[in-house]
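Peer 1: Sequence and predicted structure are below.
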Amino acid sequence: MTVGISLPAGGEQGENLVTTLLDQARQAADAGIGAVWFSQRQDLDALSLAALTGQAVPGVRIGTSVVPLYPRHPITLAAQVRTAQAASGGRFQLGLGLSAKFFVEDSYGVPFERPIRHLREYLEALGTLLHDGEIDFQGQTLRARTAFGPAGVPGAPPAPVLVAAMGPQALRVTAELADGVLPFLAAPKALDDYLVPTLNSAAAEAGRRPPRVVAMLPALVTTRTEELRARAHEDLTFYERFPSYRDILDRGGVERAGDLFALGDEEAVAAEIRRYREAGASEVVVTQTGFGTEEERLRTWRLLGELARQEAGAGE
């Protein structure tokens, strides 16, 4: 099982945020962490950061968690993916998400209509572009045509595509057309009872092998458990308003999103990470490691590197 982190971790400082994040990616790799995933924000571009990191930090796998597919066209996204894949020497993995209606429409002025149909057509088009380099596709929500012929980048094999899918319909589409899922705030119970069986069943029906399950888990090694738990409840309340997150929380038997923030000493955080593996996660990506102090972040990263080394040793 790969153990990764998500950047920005929170609380980054410095005169140049991109430089800071590259330095943190090097620091994570030095600690033994196997993968670095970049969050897409409105101030930073995750794909650009992934490409830069792929060149600057050898060995570590890189990804995005996640890039909203609205309003990017798959031809444009495929070009960005090829660039990041070539820059990293084949170590890039694309994390995609539908986002939410209010965000897409308010931010971009793009109608959020028939999202499951759009996800299906988007994944079909993107998969064709990444594998074949050209497309002439006309769907119900999407038109894509490579007017200038095949497009390919030497050194850029097709990158894995993962989707931040949690609803039943999105999981089925993902199982048919993508390589895995990136669920956030999906408790071990939700993984074990619902998400993994739904995903694997849909993959079997489509004649495909079980997709990867890359569980995103907020976690921090700290002695300030009660203080930070109260803050986590406040900071993660945002997610409780979204139907998809509310549903996955309910399936996991979780009332407050902040309850899923793994807080405590090394033993407590490691035990929580192992619960996700036992529930069916093939990988765990730890988020919000900058939630506390710099010392707490570094302590957490040292633990994650040690867990990665233990996993590697167990697999030999």
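Peer 2: That came through fine. Residues are numbered from 1 along each chain as shown.
Peer 1: From now on I want contacts and neighbour counts done on CA atoms only, so please keep to that.
Peer 2: Noted.
Peer 1: Three-state assignment for V286, please.
Peer 2: Assigned with DSSP: H, G, I helix; E, B strand; the rest coil, V286 falls in the strand class.
Peer 1: the helices in the stretch 51-200 of the chain, which residues?
Peer 2: With DSSP state H, counting those that start in this stretch, the ranges of helices along the stretch 51-200 of the chain come out as 74-87, 101-108, 115-132, 168-177, 188-190, 196-205.
Peer 1: Looking at those helices, which is nearest to V286?
Peer 2: Smallest distance to V286 across the helices of the stretch 51-200 of the chain (C-alpha to C-alpha): 14.4 Å, for helix 188-190.
Peer 1: another structure for you, compare them:
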Amino acid sequence: MTLGVTLSSTHRQLPVDATVGLAREAHGAGLHSAWFGQTFAYDSPTLAAIVGREVPGLHVGTAALPVFGRHPLLVSSQAQTAQAATGGRYHLGLALGTRHLTEAAFGLPYQRPVGLLREFLTALRPLLDTGEADFHGELLTATTPYSAAVPGARPPVPVLVAAMGPQALRVSGELADGILPFLAGPRALAEHIVPAVTAAARAAGRPAPRIVALVPGVVTADPEGLRQRAAEALALYGTIPSYQRVIELSGAEGAAGLAVLGDEEAVAAEVGRYRDAGATEVVFTATDLGGEEARRRTWKLLGELSGGPSAGSLG
């Protein structure tokens, strides 16, 4: 199992050069991947492409681009450019987003989200594989009068979806390479999420999907004190129905109850629980909540658990 960290989020926006510096530190610690959330600030595929090119060997990913307000042709161009720039180390994450942000920010009705996801993935897949598309759906159209292939964008960009609900998991298993569940604890993964997406992939004749679990976590000597800060940082997710559901399925009282906080032994044990629940990769988020010393301890542990700089690869 490979391990990574997020380097940007809604509460952490750094200058590009500072982000590159952090990515070098993460790679030096033995981490395999760095992921970038899509906010209203940086364009995450562009930032990932810059970081991946500046830090050879580090895999980079977007977690995740909402499909509302975007088009498969444009996303394909972004993803393929990032793939070519990084030498095949880019991973595209997509998401349904939320009703509030979709309607308030984009002015778009949040209608038939799973249907849109299915059509988006159906149109996007051939674009990434061959540079060609001829898709006419109910919700979108994507056609290529000439090739949309980007030279050097090989292997084809892997596509993951931030899916946790039954319908989104079914679509992701059929059409994507894996999923990016956030705030889904080991119980929810093992009993609900992994079986559903794996069964959908098997029924579609696809390989077993990647399960990239995004987990808020920090190595700290003060877990209870830090849990209050985690509760504040994660408060928004407790108001979103899809997260409320998965938090409940995980057996937690709130989002902060899923934060992995403790010393090295305790955090390592929790990483093992995610692995046993079916996660193929674990990406720690919010590692800066405890300050710089705690972040460095966290990254050092994760690097050691993943086997150091020379161990394994994603994909």
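Peer 2: Okay, I see it. Just so it is clear, the structure is predicted and the values come from calculations on it, not from any experiment.
Peer 1: Show me how far the host helix or strand of V215 of structure 2 is from its chain's centre.
Peer 2: Assigned by DSSP states H and E, V215 of structure 2 belongs to strand 210-219. In terms of C-alpha atoms, centre = their mean, to the nearest Å, the centre of strand 210-219 of structure 2 is found 9 Å from the chain centre.
Peer 1: how big is the offset of whichever helix or strand comes after that strand relative to structure 1?
Peer 2: The helix or strand immediately downstream of strand 210-219 of structure 2 is helix 223-233, counting by DSSP H and E. Compared with structure 1 after fitting, helix 223-233 of structure 2 deviates on average by 1.6 Å (mean C-alpha distance after the TM-score superposition for structure 1).
Peer 1: residue range for helix 223-233 of structure 2 in structure 1?
Peer 2: Per the alignment by TM-score structural alignment, helix 223-233 of structure 2 matches residues 225-235 in structure 1.
Peer 1: go on, stretch 172-188 of structure 2?
Peer 2: Going by TM-score structural alignment, stretch 172-188 of structure 2 sits over residues 174-190 in structure 1.
Peer 1: What's S306 of structure 2 aligned with over in structure 1?
Peer 2: Under TM-score structural alignment, S306 of structure 2 pairs with A308 in structure 1.
Peer 1: Ok, T62 of structure 2 next?
Peer 2: Under the pairing rule here (TM-score structural alignment), the equivalent of T62 of structure 2 within structure 1 is T64.
Peer 1: got the residue ranges for the helices in the stretch 201-315 of structure 2?
Peer 2: Using DSSP H, counting those that start in this stretch, helices in the stretch 201-315 of structure 2 cover 223-233, 241-249, 264-276, 292-305.
Peer 1: ok so, going back, isn't the match of T62 of structure 2 right next to Q93, touching?
Peer 2: Yes. Using C-alpha atoms under 8 Å, T64 of structure 1 is in contact with Q93, at 7.0 Å.
Peer 1: Can you report how many residues lie near R120 of structure 1?
Peer 2: 21 (other C-alpha atoms under 10 Å).
Peer 1: Pull the contacting residues for it.
Peer 2: Shown in contact with R120 of structure 1 (C-alpha atoms under 8 Å, 6 or more residues apart in numbering): V173, T174, L177.
Peer 1: Excluding covalently adjacent residues, which one is nearest to the aligned residue in structure 1 for T102 of structure 2?
Peer 2: Using TM-score structural alignment as the criterion, T102 of structure 2 maps onto V104 of structure 1. Counting by C-alpha to C-alpha, 6 or more residues apart in numbering, V104 of structure 1 lies nearest to V110, which is 6.2 Å off, once chain neighbours are set aside.
Peer 1: List the contacts of that neighbour.
Peer 2: Contacts of V110 of structure 1 by C-alpha under 8 Å, 6+ apart are Y70, P71, V104.
Peer 1: residue closest to the middle of structure 1?
Peer 2: S65 (3.2 Å; C-alpha atoms, centre = their mean).
Peer 1: And that one, how close does it get to F261 of structure 1?
Peer 2: 18 Å (C-alpha to C-alpha, to the nearest Å).
Peer 1: Ok, G90 of structure 1 next?
Peer 2: Distance of G90 of structure 1 to F261 of structure 1, given as C-alpha to C-alpha: 32 Å.
Peer 1: ok, the two, which is more surrounded?
Peer 2: F261 (23 against 19).
Peer 1: Not counting residues beside it along the chain, what's closest to the more buried one?
Peer 2: For F261 of structure 1, the spatially nearest residue (C-alpha to C-alpha, 6+ apart) is P218, at 4.9 Å.
Peer 1: Now for the one you found, how many residues are close by?
Peer 2: 22.
Peer 1: Let me know whether V104 of structure 1 touches P111 as I believe.
Peer 2: Yes. Counting by C-alpha under 8 Å, V104 of structure 1 does reach P111; the two are 7.4 Å apart.
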